[in-house]
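A.B. asks: The following comprises the amino acid sequence and a computationally predicted model.
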Amino acid sequence: MPSLELKTNAVIPDLKAFALEFSKESARILGKPESYITVSVTPVPIMTFAGTTDPAFTLFVISLDNINPEKNEQYSKELAAFLKKTLSLSHDRGYITFLDPGRAYLGYQSTTFATIFGK
């Protein structure tokens, strides 16, 4: 269910290896099986943040039933630490957006999660 979309102008030497590591770490951080995780990593040639083109990022985290203010604080801390460790991205060079669209607004297997799991 969780989908993470990262855009960054940071150099990623091995995109595939990074995406696989990001998938594993995202599963751990969000407390969901990796078999539910979708990760998309998009290198962006030019990105500005705070008026500069220094390495920056935007990260969108979409997940059902585990996005809330208390957990988001911890998720933000751990995701930022991962980006710092792997890509040397500073936590003050990007935004992390958390969204729980609700089960009726996320489709899977030709239906929605509201139908699969109930409302």
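C.D. replies: Done, it's in. Numbering: from 1, shown residues only.
A.B. asks: drop to CA atoms for contacts and neighbour counts, all remaining ones
C.D. replies: Fine.
A.B. asks: Which parts of the protein are strands?
C.D. replies: Using DSSP state E, the strands of the chain run over 3-8, 38-43, 57-62, 94-99, 107-108, 111-112.
A.B. asks: nearest to Q74, of those strands?
C.D. replies: The closest of the strands of the chain to Q74 is strand 94-99. By CA to CA, the value is 11.9 Å.
A.B. asks: alright, now check it against this:
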Amino acid sequence: MPLVTLYHNRKFTSDDQIKTFVSELSKVCAKTIGKDESLFNVNVIYNPYIIFGGKTDEPAFMLNILSIGTNSVPNADTPKWTADISKFLEEKLGIGSDRGYISFRDPGADYIGFGGDTITNNRLKASK
């Protein structure tokens, strides 16, 4: 159930380019984090006004990844995740790793809803 939200200030030239980028981001995040891509919800938001470090005329991003079980992952994994995703953003958007933050958070299964119930309750129902 990873929820991936990327805010950036790099304009795409076509809808096809946007769709391709979102699809590639989904695949990169799934491979990097090690969860099935079918579980991912990826949202990419263009915001021409996003700034980083007070500089309004430079590329910038903010990436939030919510994923149940992230807190149980050894901290040794998050630097690799950050490096892999940063490399992708630099290659595809031309935004350097020093122009934004990546946040990994685990809200817990009680705080994510799906199918009209929480993930916790969905798991309980499935185990019966």
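C.D. replies: Here it is on my side, so go on. Computed from a prediction, not measured in an experiment: that's the story for all the values here.
A.B. asks: Redo the strands of the first structure as TSV? Include mean neighbour count and distance to E21 of the first structure.
C.D. replies: As requested, these are exported to TSV (neighbours: other CA atoms under 10 Å; distance: least, CA to CA, whole Å):
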stretch	mean neighbour count	distance to E21 of the first structure
strand 3-8	19	13
strand 38-43	16	10
strand 57-62	20	16
strand 94-99	17	18
strand 107-108	12	24
strand 111-112	14	28
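A.B. asks: List the residues that contact the counterpart of E25 of the first structure in the second structure.
C.D. replies: In the second structure, E25 of the first structure lines up with V28, judged by TM-score structural alignment. Residues counted as contacts of V28 of the second structure (CA atoms under 8 Å, 6 or more residues apart in numbering) are I85, F88.
A.B. asks: now swap in F113 of the first structure and tell me
C.D. replies: If you count contacts by CA under 8 Å, 6+ apart, then F113 of the first structure has R103, A104, Y105, L106, G107 around it.
A.B. asks: Determine the longest helix present in the first structure.
C.D. replies: As assigned by DSSP state H, the longest helix anywhere in the first structure is helix 69-87.
A.B. asks: Also the second structure?
C.D. replies: Assigned via DSSP H, the second structure shows its longest helix as helix 15-33.
A.B. asks: Give me the buried positions along that one.
C.D. replies: F21, V22, L25, S26, K27, V28, C29, A30, T32, I33 (16 or more other CA atoms under 10 Å).
A.B. asks: hang on, the earlier thing: give me the angle between the longest helix of the first structure and helix 15-30.
C.D. replies: 150 degrees (axes from the mean of the first three to the mean of the last three CA atoms, to 10 degrees).
A.B. asks: who touches helix 69-87 of the first structure?
C.D. replies: 10-12, 18, 25-26, 29-30, 89-91, 96, 98.
A.B. asks: how close does D84 of the second structure get to D16 of the second structure?
C.D. replies: 24 Å (CA to CA, to the nearest Å).
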